[in-house]
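[1] just coords:
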């Protein structure tokens, strides 16, 4: 996979993740994917990944987000940005994130490793 295509793929993956597109995510991760959210135990396997991302009430779905920076090569990428998640009382909470991706190979182009750094930040969100 060419680097330019990688950049688009990783942005599409992030978009699908934040918009709750389970089918896209499921089709683009390996069966033995490992997701490490720094500070927690790693999640191993496709079903565990999907359950974690989409099985929770507060899972990823229809989140506002933006990517500030991305770096890609033939099999790896790093994307840095922010996302906004509503709390249980509907107050918006801003998080800074950085995701590091590793593909299984250049031909299959499925994610085999994802490492996520996620930090809540004190930032005011403008109401739309």
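    Okay, I see it. Model, not experiment: these values are computed from the prediction.
[2] Please make it C-alpha for all contacts and neighbour counts, starting now.
    Fine.
[3] which residues does residue 33 contact?
    Under the criterion of C-alpha atoms under 8 Å, 6 or more residues apart in numbering, the neighbours of residue 33 are 44, 45, 46, 49, 111, 112, 113, 114.
[4] What is the nearest of the residues you listed to residue 85?
    Of all those, the one sitting nearest residue 85 is residue 49; the distance, using C-alpha to C-alpha, is 19.6 Å.
[5] here comes the other one, which I'd like you to weigh against the first:
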């Protein structure tokens, strides 16, 4: 129970929806003097090739992509350099953490994808790539991201190059 009689409970549920198991986060807000309100957020289905987590760098790139799909801006921003460079070819190019954050904030306004599919992650030294698909309600995008880190052992990105194609 928090201030002024508001109780917030978070529950994770799995339900069968359109012949698929779907995970949901339920946030229940109830106030002693008001009716119960439910906020239902359908979670993004994550499909990842089995070898996309067999090294620390691959695991990080996997988690970074999942953070994008789920709208976890805090995770994304915690792992970029203050001088980050990000180019989404044919769309925009930003330099610096403030400009990067503005683009992330814009993305948070879009509906969450129904599914993130990561086909492969390749890493070597201080660089890596990931490719796959973002399945939205009415359109699917193929993506390929190229990551450059501060060093081979770093989890801080200094550059991100993204190719996104509507399929």
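    Looks like it came in fine. Since the model is a prediction, treat every value here as computed from it, not as a measurement.
[6] What does the superposition give as a TM-score?
    Aligned and superposed, the two chains score 0.79 in TM-score terms (TM-score structural alignment, normalised by the length of the first structure); 113 aligned residues with a C-alpha RMSD of 1.8 Å.
[7] related to what we said a few turns ago, return the subset of the contacts of residue 33 of the first structure lying in helices.
    Members of these lying in helices (criterion: DSSP state H): 46, 49.
[8] Let me know the closest of the contacts of residue 33 of the first structure to residue 75 of the first structure.
    Compare each of the contacts of residue 33 of the first structure with residue 75 of the first structure using C-alpha to C-alpha and the shortest gap goes to residue 111, at 9.1 Å.
[9] The residue opposite that closest one in the second structure once aligned: neighbour count?
    Taking TM-score structural alignment, the alignment pairs residue 111 of the first structure with residue 157 from the second structure. Taking other C-alpha atoms under 10 Å as the neighbour definition, residue 157 of the second structure ends up with a count of 24.
[10] quick one on the thing from earlier: which of the contacts of residue 33 of the first structure ranks first by neighbour count?
    Greatest neighbour count in those, by other C-alpha under 10 Å, goes to residue 111: 25 neighbours.
[11] For residue 16 of the second structure, which non-adjacent residue is closest in space?
    Leaving aside its chain neighbours, residue 16 of the second structure sits nearest to residue 22 (6.2 Å; criterion: C-alpha to C-alpha, 6 or more residues apart in numbering).
[12] so is that neighbour in a helix, a strand, or just coil?
    When classified by DSSP: H, G, I helix; E, B strand; the rest coil, residue 22 of the second structure comes out as strand.
[13] isn't it right up against residue 12?
    No. At 10.5 Å, residue 22 of the second structure and residue 12 do not qualify as touching, with contact defined as C-alpha atoms under 8 Å.
[14] Between the two, point out the one with more neighbours.
    Neighbour tally, residue 22 of the second structure and residue 12, criterion other C-alpha under 10 Å: the higher count belongs to residue 22, 16 against 10.
[15] Tell me which residues touch the more buried one, please.
    Applying C-alpha under 8 Å, 6+ apart as the definition, the contact partners of residue 22 of the second structure turn out to be 14, 15, 16, 42, 43, 45.
[16] hang on, the last one packs against residue 114?
    Yes. Between residue 45 of the second structure and residue 114 there is a contact at 6.1 Å, judged by C-alpha under 8 Å.
[17] Three-state assignment for the residue nearest the centre of the first structure, please.
    Centrality entry for the first structure: nearest residue to the mean C-alpha point is residue 14, 4.8 Å, by C-alpha atoms, centre = their mean. Under the three-state scheme (three-state DSSP), the conformation of residue 14 of the first structure reads as helix.
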